[in-house]
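J.: just the structure for this:
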Amino acid sequence: MAKTTPVTGSSAHLDLAGALPVVPESTTSRVLVNNDLMRVVQFTFDAGEMLTEHSSPRAVVVQLVTGRMRFTVDGAEHTMGEGDIIYLAPGASHALVAETPCRMTLVMVDTAV
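T.: Presented below is the predicted three-dimensional model:
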């Protein structure tokens, strides 16, 4: 489990491209913020990498930073490009396939707090 970061403390996460490069034939991730209100995770995917269908009890915002991917939400497929954002309601099923090497930021927000 990732180290908890206090809600009351600010933080900076710099040089993520250098610290979390796209690795050939891999999916990698790094938890940046993890507290009672939210969890922020940066992912990298090589072309062809995928996450199979799953869901989260939290509300989720996904932003594709670089690359292109197909992102499916509740059976509807969306082609995402750099800078695109998808919001997932709590419990929404979702999956993705990276069409090119990608960097994605995911923010999970606890709606129960």
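
J.: CA atoms for contacts and neighbours, from now on please.
T.: Will do.

J.: could you check how far residue 54 is from residue 96?
T.: Separation of residue 54 from residue 96 (CA to CA, to the nearest Å): 10 Å.

J.: of these two, which one has the most company?
T.: Shown here are residue 54 and residue 96; by other CA atoms under 10 Å, residue 96 has more neighbours (20 against 11).

J.: the more buried one belongs to a helix?
T.: No - using DSSP: H, G, I helix; E, B strand; the rest coil, the secondary structure at residue 96 is strand, not a helix.

J.: verify the stated contact: it with residue 68.
T.: No - using CA atoms under 8 Å, residue 96 makes no contact with residue 68, being 10.5 Å away.

J.: got the residue ranges for the strands in the protein?
T.: Using DSSP state E, the strands assigned to the chain run over residues 27-34, 38-45, 50-54, 59-66, 69-73, 76-80, 85-88, 94-98, 102-109.

J.: alongside the first, I'd like the structure of this one:
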Amino acid sequence: MQQFETTGKTDDQRKKIGQLLRTANARLIHMQLDAGEEVAEHDSPDEVIILVPTGKVQFNVEGEEIVVDRKSVLQIAPKERHSLLALENAEVFVFQITP
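T.: Modelled structure (predicted):
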């Protein structure tokens, strides 16, 4: 068992993105975004699961817009192009899963 701590961003930082852990078949990324901050369009070779425990984030996945918050989970298939925009200050956990 291992426990990993998330770190907060300072007031002078814009978006903060960092890898929390990596295993043989998974990677966990933690992001903290201020309202209005964006992550440019990209894709992943792996399946991606998104959790947003605080705030609201609008994702554009292959041209389809969806808002994710604490009440939902987003799954993105490998190679699906996606971008995101924080609608509110938000914390995002990105799980990349390799078969």
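
J.: coming back round to it: okay, the strands of structure 1 in TSV with distance to residue 20 of structure 1 next?
T.: What follows is these, written out as TSV (distance: least, CA to CA, whole Å):
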stretch	distance to residue 20 of structure 1
strand 27-34	7
strand 38-45	7
strand 50-54	17
strand 59-66	13
strand 69-73	18
strand 76-80	21
strand 85-88	21
strand 94-98	16
strand 102-109	9
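
J.: closest one to residue 12 of structure 1 among those?
T.: strand 27-34 (8.9 Å; CA to CA).

J.: against structure 2, where does the closest one fall?
T.: Under TM-score structural alignment, the match for strand 27-34 of structure 1 in structure 2 covers residues 15-22.

J.: same question for stretch 91-104 of structure 1.
T.: The aligned range for stretch 91-104 of structure 1 is 79-92, by TM-score structural alignment.

J.: for that stretch, the distance to its chain's centre please.
T.: Computed by CA atoms, centre = their mean, to the nearest Å, the chain-centroid distance of stretch 79-92 of structure 2 equals 6 Å.

J.: pull the distance from the match of strand 27-34 of structure 1 to the chain's centre.
T.: Its chain's C-alpha centre and that of stretch 15-22 of structure 2 lie 9 Å apart, by CA atoms, centre = their mean.

J.: again with stretch 85-99 of structure 2
T.: Distance, centroid of stretch 85-99 of structure 2 to centroid of chain: 1 Å (CA atoms, centre = their mean).

J.: contacts for it, please.
T.: For stretch 85-99 of structure 2, the surrounding residues in contact (CA atoms under 8 Å, 6 or more residues apart in numbering) are 25-39, 46-59.

J.: what is the end-to-end distance of the match of stretch 91-104 of structure 1?
T.: 20 Å.

J.: buried ones in it?
T.: Residues of stretch 79-92 of structure 2 classed as buried: 80-92 (neighbour count, 16 or more other CA atoms under 10 Å).

J.: with distance to residue 16 of structure 2 added, can I get those in CSV?
T.: Formatted as CSV, the buried residues of stretch 79-92 of structure 2 follow (distance: CA to CA, whole Å):
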residue, distance to residue 16 of structure 2
80, 23
81, 21
82, 19
83, 16
84, 14
85, 14
86, 12
87, 16
88, 15
89, 12
90, 11
91, 10
92, 10
